[in-house]
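Asker: Coordinates for the following, if possible.
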Amino acid sequence: MKIDVIIPVYRPTEKLHKVLYRLCRQTHLPEQIILLHTRDGIKLDVSVCKDRVSVTEIPILEKEFDHGRTREQGIWMSDADIVVMMTQDAVPADPFLLEKLSEVLNEHPDAVAAYARQIPDQNCGLLEKIYESFQLSPKKPD
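Answerer: Prediction:
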């Protein structure tokens, strides 16, 4: 199945480079990564994906950046079977993210969505660590 990854980009940090690097080393590579970028005078370095994955940069105005509308714009630019929405700072923890998400969707053909747990960054603040561990506990419900 063809997979595209959509990432809205607003004032990116170096973490975006790490996200792109990890996406381009997945066991199931995306067909393309669509970056909807406000630019903000920053040139994105997408060289980590060279010769591995197509990266499409779509410029958008900062004043038009909106989490919902921006993602929807990315969906309209994709013709993939599966569209994975990510944030610019959600670094894949391993090379199996896209493989596992697509497996779940293939096993459940009536499903329209699947999601993955986000692990807090080691350098994030205490409140974020508490929030993420509470909201996204690895424990299964009884």
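Asker: rest of the way, CA atoms for contacts and neighbours
Answerer: Will do.
Asker: From Lys140, how far out is the residue positioned nearest the centre of the chain?
Answerer: Most central in the chain under Cα atoms, centre = their mean is Met86, positioned 2.4 Å from the mean C-alpha point. Between Met86 and Lys140 the computed distance is 23 Å (Cα to Cα, to the nearest Å).
Asker: how many neighbours does Pro92 have?
Answerer: For Pro92, the neighbour count with other Cα atoms under 10 Å is 22.
Asker: what residues are up against it?
Answerer: Under the criterion of Cα atoms under 8 Å, 6 or more residues apart in numbering, the contact list for Pro92 reads Val19, Arg22, Leu23.
Asker: among those residues, who's most crowded?
Answerer: Using other Cα under 10 Å as the neighbour criterion, Leu23 leads these with 26 neighbours.
Asker: ok, and for the helix or strand hosting Ser133, which residues are buried?
Answerer: Mapping Ser133 onto the secondary structure by DSSP states H and E places it in helix 126-135. For helix 126-135, a neighbour-count test (16 or more other Cα atoms under 10 Å) marks Lys129, Glu132 as buried.
Asker: Please generate a structure for the following sequence too, so the two can be compared:
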Amino acid sequence: MKLIKLRISVIIPTLNGANDLSKLLNQIKVQTTEIDEVIVIDSQSTDDTVQKALQLGAKVLQIPKHDFDHGGTRNFAAKKAIGDILVFMTQDAVPYNNHTIENLLLPLANPETIVSYGRQIPKPGTKITDQFLRLYNYPQQSLTKDKKDINAMGIKTFQNSNVCAAYRRLEFNKLGGFPNPVVSNEDMLFAAKAIMAGYKVVYAADALVLHSHNYSYINLFKRYFDIAASLEHEPIIKNVGRAEAKGYDFLIEQFKFLRENNRFLAIFQASLEAIFKYAGYKLGEKNNCIPMGLKKYLGLNKNYWDRQLRNKC
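Answerer: Model prediction:
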């Protein structure tokens, strides 16, 4: 199967992303791989996201903001796409160079590989704790993962990324696409499903994309609340290894990194971040015991919890 003959669709969910979208779409235009279409699926932006997308040649799909779902919205756009390969990106990501998509697609030449995801490079101005997060989760060496790696890698076997990832459409559809509804982690949940079905997932370290966050402590709490709640969709992830163990390893390596770079004040910051992450994650694990109306204040994805509450009523 030669990728050069396959059609490529890039899918980007957006909400008030005008400030970032121009950079992303312009960089997609100069990729060495020909892109057959770019689909922007917008959730009622109040800025000029839609206008910029249209001006730069993207197809635009629009949905009500309250209908956005990390899995369902991407599945909807995938059904409208013409591509044999589906590349999902986020509005705040920018290809690092003009080879990003080309390098992202190369692993899909192996028919056993269903998805490949790229390496995230922190943007200028990113706080050092998030810089380390990108270094830790996205190293310089590429990696192919399948079911035989679960014993050694545990939960990291299923790492994936919605920031920049390419999927074989046929196999993506065969496995039912992303879980829906889902509050977070649709990428990781799909990777778990794919690996358990016998497919491979590839981390393509040469597919570079600029992406990072500067989350506040409160938003870190909310993000990890949603992450823990999302794992209820795929118990296999929790069964192969406790996320806390990987969290401890991450924290130890982060402290070493900060100490080696003489960022001693940042060690205090990293400790506070760890407390908020852990508290959010542990509470998220118990989300079934929390009143539905309260969850939208505890999680980052407020629309998801609002929708769950409406469906319950």
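Asker: Give me the mean distance between the helix holding Ser133 of structure 1 and structure 2.
Answerer: Between helix 126-135 of structure 1 and the corresponding residues of structure 2, superposition yields a mean separation of 1.5 Å, by mean Cα distance after the TM-score superposition for structure 1.
Asker: Pull up the aligned stretch in structure 2 for that helix.
Answerer: For helix 126-135 of structure 1, the aligned range in structure 2 is residues 128-137, judged by TM-score structural alignment.
Asker: for stretch 75-84 of structure 1, same thing?
Answerer: Aligning stretch 75-84 of structure 1 against structure 2 (TM-score structural alignment) gives residues 78-87.
Asker: So what would you say the end-to-end distance of that stretch is?
Answerer: The first residue of stretch 78-87 of structure 2 is 10 Å away from its last residue (Cα to Cα).
Asker: residue ranges of the helices in structure 2, please?
Answerer: Per DSSP state H, structure 2 has helices spanning 18-29, 49-55, 72-80, 100-105, 128-137, 150-153, 169-174, 186-196, 217-230, 235-239, 243-260, 264-285, 292-298, 302-312. These are given in chain order.
Asker: Format the ones you listed as JSON lines; extra columns: distance to Pro122 of structure 2.
Answerer: Converted to JSON lines, the helices of structure 2 look like this (distance: least, Cα to Cα, whole Å):
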{"stretch": "helix 18-29", "distance to Pro122 of structure 2": "15"}
{"stretch": "helix 49-55", "distance to Pro122 of structure 2": "23"}
{"stretch": "helix 72-80", "distance to Pro122 of structure 2": "24"}
{"stretch": "helix 100-105", "distance to Pro122 of structure 2": "15"}
{"stretch": "helix 128-137", "distance to Pro122 of structure 2": "6"}
{"stretch": "helix 150-153", "distance to Pro122 of structure 2": "25"}
{"stretch": "helix 169-174", "distance to Pro122 of structure 2": "29"}
{"stretch": "helix 186-196", "distance to Pro122 of structure 2": "20"}
{"stretch": "helix 217-230", "distance to Pro122 of structure 2": "17"}
{"stretch": "helix 235-239", "distance to Pro122 of structure 2": "27"}
{"stretch": "helix 243-260", "distance to Pro122 of structure 2": "15"}
{"stretch": "helix 264-285", "distance to Pro122 of structure 2": "17"}
{"stretch": "helix 292-298", "distance to Pro122 of structure 2": "27"}
{"stretch": "helix 302-312", "distance to Pro122 of structure 2": "26"}
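Asker: which residue packs closest to the alignment partner in structure 2 of Lys63 of structure 1, ignoring adjacent ones?
Answerer: The equivalent of Lys63 of structure 1 in structure 2 is His66 (alignment by TM-score structural alignment). On the basis of Cα to Cα, 6 or more residues apart in numbering, the spatially nearest residue to His66 of structure 2 that is not a chain neighbour turns out to be Asn303, at 5.7 Å.
Asker: which strand in structure 2 runs the most residues?
Answerer: For structure 2, the strand with the greatest residue count under DSSP state E is strand 200-210.
Asker: between that strand and helix 186-196, how many degrees?
Answerer: What separates the directions of strand 200-210 of structure 2 and helix 186-196 is an angle of 150 degrees, with axes from the mean of the first three to the mean of the last three Cα atoms, to 10 degrees.
Asker: Please render the contacts of Pro92 of structure 1 as JSON lines that adds distance to Cys124 of structure 1 to the earlier fields.
Answerer: Formatted as JSON lines, the contacts of Pro92 of structure 1 follow (distance: Cα to Cα, whole Å):
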{"residue": "Val19", "distance to Cys124 of structure 1": "16"}
{"residue": "Arg22", "distance to Cys124 of structure 1": "19"}
{"residue": "Leu23", "distance to Cys124 of structure 1": "21"}
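Asker: Out of those, which comes closest to Ile130 of structure 1?
Answerer: Taking Cα to Cα as the measure, Val19 is the one of the contacts of Pro92 of structure 1 closest to Ile130 of structure 1, at 22.8 Å.
Asker: need the contact list for the match of Lys63 of structure 1.
Answerer: With contacts defined as Cα under 8 Å, 6+ apart, the neighbours of His66 of structure 2 are Ser43, Asn303, Tyr304, Arg307.
Asker: can you check Arg71 of structure 1 too?
Answerer: By Cα under 8 Å, 6+ apart, the residues touching Arg71 of structure 1 are Ile6, Ile7, Pro8, Met85.
Asker: out of the residues you listed, what pair is the most spread apart?
Answerer: If you compare every pair in the contacts of Arg71 of structure 1 using Cα to Cα, the most distant one turns out to be Pro8 and Met85, at 8.7 Å.
Asker: More neighbours: these two, which one.
Answerer: For Pro8 of structure 1 against Met85, the residue with the higher neighbour count under other Cα under 10 Å is Pro8, and the figures read 26 against 17.
Asker: Can you tell me the closest non-neighbouring residue to the more buried one?
Answerer: Ranked by Cα to Cα, 6+ apart and with sequence neighbours excluded, the top spatial neighbour of Pro8 of structure 1 is Leu36, at 4.7 Å.
Asker: what's the burial count for the aligned partner of that neighbour in structure 2?
Answerer: Structural correspondence for Leu36 of structure 1 with respect to structure 2 (TM-score structural alignment): Ile41. By the other Cα under 10 Å criterion, the neighbourhood of Ile41 of structure 2 contains 24 residues.
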